[in-house]
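Participant: need coordinates for the below:
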Amino acid sequence: MGDFANESTGGNSSGTATATCPRDTTLTRLLFPVLYTLVFLLGLVLNSLASWAFFQIPSTSTFIVYLKNILVSDSIMTLMLPLKILADSGLGPWQLKAFVCRFSAVVFYDTMYTSIVLLGLIAFDRFLKIVRPFGKFWVQNLCSAKILAGLVWLFFFVLSLPNVILSNKTATPESVKKCASLKSHFGLKWHEAVNYICQFIFWTVLILMLLFYTIIAKKVYESYRKTQKKDNKSERRIKGKVFIIFTVFFLCFAPFHFSRVPYTLSQTRGWMDCRLQNQLFVAKESTLWLVATNVCVDPLIYLLLCKPFLEKVLCRRVKTVHTNTKTELDTRTSPNEL
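Facilitator: Presented below is the predicted three-dimensional model:
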């Protein structure tokens, strides 16, 4: 965690730049700040709307608990983007780049992996609801969901805090060009170890999600065959919507994790040539932008899978001219996810 800022110098495993590795920063200084600005503006609007809606929705299900935590994570990620935009575009002072390296980049990655694990918990929650709709495991009660979400936040906070503390070398206009230059020797080792841990977490969550959705797909197909004659399209459509979670997860996060390990090695080791470092840097920056777009895509999950959220956003009111229908709706004292 911490390779969030634009960097332009090489370095070795001790964190000192032994040779200059010039980079063509046209993309990072011109194109990416524009792309990040679009993500920031759209993400700010969508997450503000989502915050307004969820503020009025009580946490009456594990699903809503996880969605609210993802919303908090996405909101924090969104607020970190202006700092990256200013630092990468060169519009901010060099001290801002030091702040990005030491703090905001760490917060960005911290919330990113928090979102990844929470999406995994949602996938597990959907898996239990569809595969064992009448079962009741301890992870399906509200208290457990809140505890799990809290533990996820605590785990990544403890994991990432040393990346802030160990970026303790004196910042200069030159050293801030590469975040690794601000880290102590142990800080570089910790940075590398954390990246491997996060890679393990991501691929574990991805494999588990793939397993969950493979089983869910089988259940949906079986349901389709059973209800085909009844033409129960509504039920099949609702079950099919859960696949949006895996699609969003893979498209936003997988490309970055393919490129992050070799890029991290280019930061912390000195054996990679300059050309390869540049290529890995561009790959990392491109896929990191895809990660950032997650703050704009997650609201689609809220709209497609959370019925109370959809009703709030569309300003739907429980009104009807038919007394029997009104009575039925009024009995729904707690919101339910689709």
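Participant: going by C-alpha atoms from here, please, whenever you check contacts or count neighbours.
Facilitator: Will do.
Participant: residue farthest from the centroid of this protein?
Facilitator: Thr323 (44.5 Å; CA atoms, centre = their mean).
Participant: list the contacts for that residue?
Facilitator: Counting by CA atoms under 8 Å, 6 or more residues apart in numbering, Thr323 makes contact with nothing.
Participant: pretty sure Leu166 sits against Ala180.
Facilitator: No. Using CA atoms under 8 Å, Leu166 is not in contact with Ala180, being 10.4 Å away.
Participant: these two: who's more crowded?
Facilitator: More neighbours surround Ala180 than the other of Leu166 and Ala180, with 32 against 18 (other CA atoms under 10 Å).
Participant: let's see this one next to it:
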Amino acid sequence: MVALYIFVCRLKMRNETTTYMLNLVVSDTLFVFSLPFRAFYFINRQWPFGNALCKISVALFYTNMYGSILFLTCISMDRFLAIVYPFASRTLRTKRNARIACTLIWVVLLSGGLSASFVMDTTSYTNNTIYCFENYSNLQWKSKVSKVVVFMTTVGFLIPLMINFICSMRVLQTLRHPESINRGGQLNKAKILRMIVVHLLIFCFCFFPYNVNLVFYTLVRSQVITNCTVESVVRTIYPIAFCIAVTNCCFDPVIYYFTSETIQNSIKRKSYAVRKNTLNTTIDNSVNNRNYSMNKITSLKAKFIIEESTI
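Facilitator: The predicted structure follows:
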């Protein structure tokens, strides 16, 4: 919610990167609304909220996870174009094209997530217990669920993973060019390397375990793999990988900060304004109480004038 406030109310300048980030914030926020229902379900192992809310909860989870993957991929591609092809990509890297890309992603996410959750029977009944998106029969896994998983994993994870990796490698190759080795270039290089590391770490940590385990889980449930040891390991890892995938909502604000100088400057301006008000109050009190010398007050003012010019 803080990130949403900054994007909507604090940022005066928006570019294509902040457009992707704003959509990432919306995706995270929608998913967070479904977390209380999921928390209740996993604690009580009972879903009392009805079939429709189960379908919506399932759709929001996959919309968030694969939406995060696709929006992060857009950010990676935008950074790749800006660094590797800075002049040729000017006409391509526009806010209008970013909005078009985000619209297409939302169409794919909502049509895929909602259609998959509403076509399939997301609730199941065992011993008077209602499960949400669990305990499918092996027949259901073979006929419907396995096909949905193959599509989601391929389009929503494998292809974006390859794009992110290729874009990052190309950016790193570009940074090795001699013309980028100067004082200004080194500073920019450090920032770009930091962005790439943070981006790839979050991407791999959050999404790799769940999607890889989901493939093996599907093979086990579809009885393609019948080894009992593999089945036991996959079933044990599944809820852990699920929780790790959900943590992308916690790590996304790190990406907002480290990949956007606009956000950093906005936070710095806010911090500067608070400290300036504190300084003015301190000076007023000091003058009234004669606790500070004029040299001390002048020094404090000079410090904030310099800081203001840098911001």
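Participant: ranges for the helices of the stretch 201-311 of structure 2?
Facilitator: With helices called from DSSP state H, counting those that start in this stretch, the stretch 201-311 of structure 2 shows them at 228-246, 248-258, 261-289, 294-310.
Participant: for Thr29 of structure 2, which of the ones you listed is the nearest?
Facilitator: Closest to Thr29 of structure 2 of the helices of the stretch 201-311 of structure 2, according to CA to CA: helix 248-258, at 8.3 Å.
Participant: just the buried residues of the closest one, please?
Facilitator: Asn248, Cys249, Asp252, Pro253, Ile255, Tyr256, Tyr257, Phe258 (16 or more other CA atoms under 10 Å).
Participant: what residue in structure 1 is paired with the first one?
Facilitator: Asn248 of structure 2 maps onto Asn294 in structure 1 when the alignment is built from TM-score structural alignment.
Participant: rewinding a little: wait, which of the helices of the stretch 201-311 of structure 2 is closest to Gly50 of structure 2?
Facilitator: helix 228-246 (22.2 Å).
Participant: packing partners of that closest one?
Facilitator: Packed against helix 228-246 of structure 2 by the contact rule (3 or more CA pairs under 8 Å, 6 or more residues apart in numbering; DSSP states H and E) you find helix 183-221.
Participant: ok and the helix it packs on relative to helix 261-289, angle-wise?
Facilitator: Between helix 183-221 of structure 2 and helix 261-289, the angle comes out at 120 degrees (axes from the mean of the first three to the mean of the last three CA atoms, to 10 degrees).
Participant: what helices or strands is helix 183-221 of structure 2 leaning on?
Facilitator: helix 51-84, helix 146-153, helix 159-175, helix 228-246, helix 248-258.
Participant: as CSV, those with distance to Pro36 of structure 2 would be great.
Facilitator: CSV is the format used below for these (distance: least, CA to CA, whole Å):
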stretch, distance to Pro36 of structure 2
helix 51-84, 10
helix 146-153, 25
helix 159-175, 30
helix 228-246, 13
helix 248-258, 15
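Participant: which of those sits most buried?
Facilitator: Counting by mean count of other CA atoms under 10 Å, helix 51-84 has the highest mean neighbour count of these, with a mean of 22.
Participant: what about it, how far off from structure 1?
Facilitator: Comparison of helix 51-84 of structure 2 with structure 1 after fitting gives an average deviation of 1.5 Å (mean CA distance after the TM-score superposition for structure 1).
Participant: the helix or strand that that helix is followed by corresponds to what range in structure 1?
Facilitator: Later in the chain than helix 51-84 of structure 2, the nearest helix or strand by DSSP states H and E is helix 95-119. The alignment of helix 95-119 of structure 2 onto structure 1 (TM-score structural alignment) covers residues 142-166.
Participant: that stretch: how far from the chain's middle?
Facilitator: 14 Å (CA atoms, centre = their mean, to the nearest Å).
Participant: what are the buried residues along that stretch?
Facilitator: So, applying 16+ other CA under 10 Å, buried residues of stretch 142-166 of structure 1: 142, 145-146, 148-149, 152-153, 156-157, 159-160, 162-164, 166.
Participant: show me what Leu81 of structure 2 aligns to in structure 1.
Facilitator: So, by TM-score structural alignment, Leu81 of structure 2 is matched to Leu128.
Participant: what about that match, distance to Leu288 of structure 1?
Facilitator: Using CA to CA, to the nearest Å, Leu128 of structure 1 is found at 32 Å from Leu288 of structure 1.
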